[in-house]
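K.L.:
Below are the sequence and a predicted model; questions follow.
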Amino acid sequence: MPIVNRIADYAGEMKTWRRHLHRHPELSLDCHETAAFVVGKLREFGISDIHEGIAQSGVVAVIEGQGDGPVTGLRADMDALPMEEETGADYASEVPGRMHACGHDGHTTMLLGAAKYLAETRKFAGKVVLIFQPAEETIGGGRIMVEEGIMERFGVEEVYALHTDPSRPLGEIATRTGPLMAAVDDFELHLTGRGGHAAHPDTCIDPIPCALAIGQALQTVPARNTDPLESLVVSLTVVQTGSATNVIPETAYLAGTVRSFDPGIRDMAEKRIREIVAGQAMAYGVTAELDYQRNYPPTINHAKQTEFAVSVARGIVPEVEDESVPSMGAEDFSYMLEARPGAFLYMGQGEGPFCHHPKFDFNDEAAPIGASFFARLIETRHPLKG
């Protein structure tokens, strides 16, 4: 693999950075220590145009090239997940109940590696805007940063991101034009009946039959209301009710997620779920309170920028897949792609436990590859004049 030689020289440093971040995971918007570490490194690299506190703990830094030219954004996410680590690594999380189980420690490290190289060499025109965002796993730090105006404030014209993939060989890069990841919506449903003694059901309004009926009916939305050639997932993931065999409960709680690509299908799914809940509640005589939240939009890569990113990747790694199968997972980089043209790519780190697994760990050998991709993307898109 033609990793940039200078970046290859940073491999040991990058491993140290990544493992430090891995030991100190932070959640959601509260990535202040991670952000401080990032800012400290950027300053070491000689970068002075640094902006902190965006989306509470997000960081944006600008590297000036030589002369006028394009302005390109490169993004990395910084937050971890609320789960116990089971890797057994000597650099495992030092914070109980938190771990970097999705490679964000590696993403941050790759962008830092590219930043060090670009700040040192400046072999490009225009500007590079480095975006280190919190809360990808929760409330959408990417959305908040866009809403706080980073694209306009820093003049970003195009934006790119990499995500590690433990299902692919080390260094393989994969992406596609168009929808790459799904929109995600979540729902919570509270059913209220009338509780009482299980020996006297006639004196009660039991929410359990209604909950069961709703759970079954939800599966008709993808199975009977959606074109079989289209993609829709409706997953009921939480059902909570009851406390004893001789008690009919007063309430039941259900929750789940909806994944889609097409806006029309997304609208239809919400409409049908609302209709099912209302109809079943009426049929069973219970009160239903449905909270339906539209969250991340689909991650849709732009054609021109995806083609360009693929061409850059082909110069870095031997295997590039440009027609990757879309995933029903979701990504808040979608908000940045709604705001500016760009592309999101997966990069293989070698096969192992998948993201969000307690034994997942980022492969440090992947970091110089990702940093090289970012660096070459900038040097290719921002050629020096003359």
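P.N.:
Yes, it's here. Residues are numbered from 1 along each chain as shown.
K.L.:
CA atoms for contacts and neighbours, from now on please.
P.N.:
Fine.
K.L.:
Near the residue lying closest to Lys41 once chain neighbours are set aside, how many other residues are there?
P.N.:
Leaving out its chain neighbours, the residue that sits closest to Lys41 by C-alpha to C-alpha, 6 or more residues apart in numbering is Leu112, at 7.6 Å. Close neighbours of Leu112, defined as other C-alpha atoms under 10 Å, add up to 25.
K.L.:
For Phe45, see how far away Leu112 is.
P.N.:
Leu112 is 9 Å from Phe45, where distance means C-alpha to C-alpha, to the nearest Å.
K.L.:
give me every residue that touches Thr203.
P.N.:
By C-alpha atoms under 8 Å, 6 or more residues apart in numbering, the contact list for Thr203 reads Gly196.
K.L.:
Ignore what I typed, I meant Glu148.
P.N.:
54-55.
K.L.:
so the residue nearest to Lys41 touches Glu44, yeah?
P.N.:
No: if you go by C-alpha atoms under 8 Å, Leu112 and Glu44 don't touch, sitting 10.9 Å apart.
K.L.:
Give me the secondary structure label for the residue nearest the centre of the chain.
P.N.:
Nearest to the mean C-alpha position of the chain, by C-alpha atoms, centre = their mean, lies Glu331 at 3.3 Å. Here Glu331 takes the coil state, with states given by DSSP: H, G, I helix; E, B strand; the rest coil.
K.L.:
show me what contacts it?
P.N.:
Contacts of Glu331 by C-alpha under 8 Å, 6+ apart are 136, 181-182, 296, 298-299.
K.L.:
how does it look with 7 Å?
P.N.:
181, 296, 299 (C-alpha atoms under 7 Å, 6 or more residues apart in numbering).
K.L.:
Just to be sure, the second one is in a helix?
P.N.:
No: under the criterion used here (three-state DSSP), Tyr296 is coil, not part of a helix.
K.L.:
gap between it and Met145?
P.N.:
For Tyr296, the distance to Met145 - C-alpha to C-alpha - is 14 Å.
K.L.:
take a look at this one as well, against the first:
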Amino acid sequence: MPVKNRFAELLPEITEWRRDIHENPEILYDTHRTSALVAEKLKAFGCDEIVTGIGRTGVVGVIKGKSDGSGKVIGLRADMDALPILEATGLPYASKTRGAMHACGHDGHTAMLLGAAKYLSETRNFDGTVVVIFQPAEEGGGGGKEMCDDGMMERFGIQEVYGMHNWPGRPVGSFAIRPGSFFAAADQFDIHVTGKGGHAAKPHETLDTTVIASQIVIALQTIASRNVDPVKQVVVSVTSFETGSKAHNVIPETVHLKGTVRTLDGEVQDLTEARMREIVDLTARAYGGRAEIDYRRGYPVMVNSEEQTAFAAEVASAVSGDCADAPLVMGGEDFAFMLEERPGAYILVGNGDTAMVHHPEYNFNDEAIPAGCSWWAEIVERRMPAA
């Protein structure tokens, strides 16, 4: 396939971009260096329009085809931000910023979309307009929502939008996708338990918040096992248990719990939140204490559109020879906000036998670059064929 051959030629250059971004990770919206690099590359490629500062530090490039008789406008999105993780890869191009690392492959996503933008700017072999979207703050910051709230879809007339994520454990350059609900809604909660502290040798004189909080943790697990339909998915994870004391002989006055809830269905999300509020309040009261929950809705369920998913799978099969059925993923993905605004699809590209994402030894596999770039380019050329 000519596209794949071209990206094989560009691989050393795109790899160099990727490793430079990896070496200089930036977290959330502080992607100033990365955003500047992206804008500089898009300008060098000859993009027709480049806009910075969308969604605070997002970058958008516009590439017009040889003709525009179709009137179609397709958005292609990559994320740019890193994670607050101490890198442990030992690579020559490892992070130079202590405590920040591209542990999710956003460096690879950005580099692949830049590669696709270079190719599309060179060839213009399509009838319509491509909008390349480089987003900050995917890792918990809601950068996709910020870009949408800035009017990106309307401003650039985007009609469909496509995204991609690397996936460790899948063969390098292979693809997987599914229609409908794909990635989970990701909510967060904080629970504050209050009782009566005192000496550990006299528990009868206290209202033991450690016991109360422990009962709450256990009771929350009954939401999945006894409240939600067994064929539906929900994860309630308490990830932190902090007491108001560090002494061995003190029963603490307060306990702070925090964690996350993952669901793939709006009704299950509503049920889970309601049951959590009841369990937290009533369990604490049953033991004579008090507890309050701060429950915050985060990223919504990411839902792939049926038609665009079928098309994306067809393109993936053309690029790599096959496209597998992807499993449901209980992780969150803020591309969900863009898919709420416009129909589109999100696909997984294989990263090979590597450490999992969000692991200090993870590294994006540069061998996946030609397949990823080719998929984006083929999305454009097949969806908007040149007249």
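P.N.:
Noted; the coordinates are in hand. Because the structure is a prediction, the values reported are computed rather than measured.
K.L.:
one step back: the second structure: which residue goes with the residue nearest to the centre of the first structure?
P.N.:
Counting by TM-score structural alignment, Glu331 of the first structure corresponds to Glu333 in the second structure.
K.L.:
Then Ile139 of the first structure?
P.N.:
Aligned partner of Ile139 of the first structure by TM-score structural alignment: Gly141.
K.L.:
burial of that match, as a residue count?
P.N.:
Gly141 of the second structure has 17 nearby residues by other C-alpha under 10 Å.
K.L.:
nearest residue to it other than its sequence neighbours?
P.N.:
Per C-alpha to C-alpha, 6+ apart, closest to Gly141 of the second structure is Leu28, 6.0 Å.
K.L.:
do Arg296 of the second structure as well
P.N.:
Gln188 (5.3 Å).
K.L.:
Wait, a strand at that neighbour?
P.N.:
Yes: assessed with three-state DSSP, Gln188 of the second structure lies in a strand.
K.L.:
what's the burial count for the equivalent of it over in the first structure?
P.N.:
In the first structure, the residue matched to Gln188 of the second structure (TM-score structural alignment) is Asp186. Neighbours of Asp186 of the first structure under the rule other C-alpha under 10 Å: 18.
K.L.:
check contacts around Asp186 of the first structure.
P.N.:
Contacts of Asp186 of the first structure by C-alpha under 7 Å, 6+ apart are 256-258, 292-294.
K.L.:
Translate Thr260 of the second structure into the numbering of the first structure.
P.N.:
Using TM-score structural alignment, Thr260 of the second structure sits opposite Thr257 in the first structure.
K.L.:
One more: Ser240 of the second structure?
P.N.:
That one, Ser240 of the second structure, aligns with Val238 by TM-score structural alignment.
K.L.:
ok, its match to Phe360 of the first structure distance?
P.N.:
25 Å.
K.L.:
When the two are compared, which one has more neighbours?
P.N.:
Phe360 (20 against 12).
K.L.:
Return the residues in contact with that one.
P.N.:
Phe360 of the first structure touches 87, 101, 353-354, counting by C-alpha under 7 Å, 6+ apart.
K.L.:
Name the member of those residues with the most neighbours.
P.N.:
Ranked by the number of neighbours (other C-alpha under 10 Å), those place Ala101 first, at 27 neighbours.
K.L.:
Give me the three-state assignment for the nearest residue to Val261 of the second structure once chain neighbours are set aside.
P.N.:
Leaving aside its chain neighbours, Val261 of the second structure sits nearest to Val236 (4.6 Å; criterion: C-alpha to C-alpha, 6+ apart). Assigned state for Val236 of the second structure: strand (three-state reduction, three-state DSSP).
K.L.:
wait, doesn't Val236 of the second structure sit right on Lys258?
P.N.:
No: look at Val236 of the second structure against Lys258 with C-alpha atoms under 7 Å: they stay out of range, at 10.6 Å.
K.L.:
burial count for the nearest residue to His51 of the first structure once chain neighbours are set aside?
P.N.:
Nearest residue to His51 of the first structure in three dimensions, chain neighbours excluded: Val60, at 5.1 Å (C-alpha to C-alpha, 6+ apart). Using other C-alpha under 10 Å, Val60 of the first structure is surrounded by 22 other residues.
K.L.:
cool, Ala312 of the second structure as well?
P.N.:
27.
K.L.:
Let me see the contact set for the residue mapped onto it from the first structure.
P.N.:
For Ala312 of the second structure, the aligned position in the first structure is Ala309, judged by TM-score structural alignment. If you count contacts by C-alpha under 7 Å, 6+ apart, Ala309 of the first structure has them with Leu377.
K.L.:
in which helix or strand would I find Ala309 of the first structure?
P.N.:
helix 303-314 (DSSP states H and E).
K.L.:
how far apart are that helix and its match in the second structure?
P.N.:
With mean C-alpha distance after the TM-score superposition for the first structure, helix 303-314 of the first structure departs from the second structure by a mean of 0.6 Å once superposed.
K.L.:
in that helix, what counts as buried?
P.N.:
Within helix 303-314 of the first structure, the residues scored as buried using 16 or more other C-alpha atoms under 10 Å are 305-307, 309-310, 312-314.
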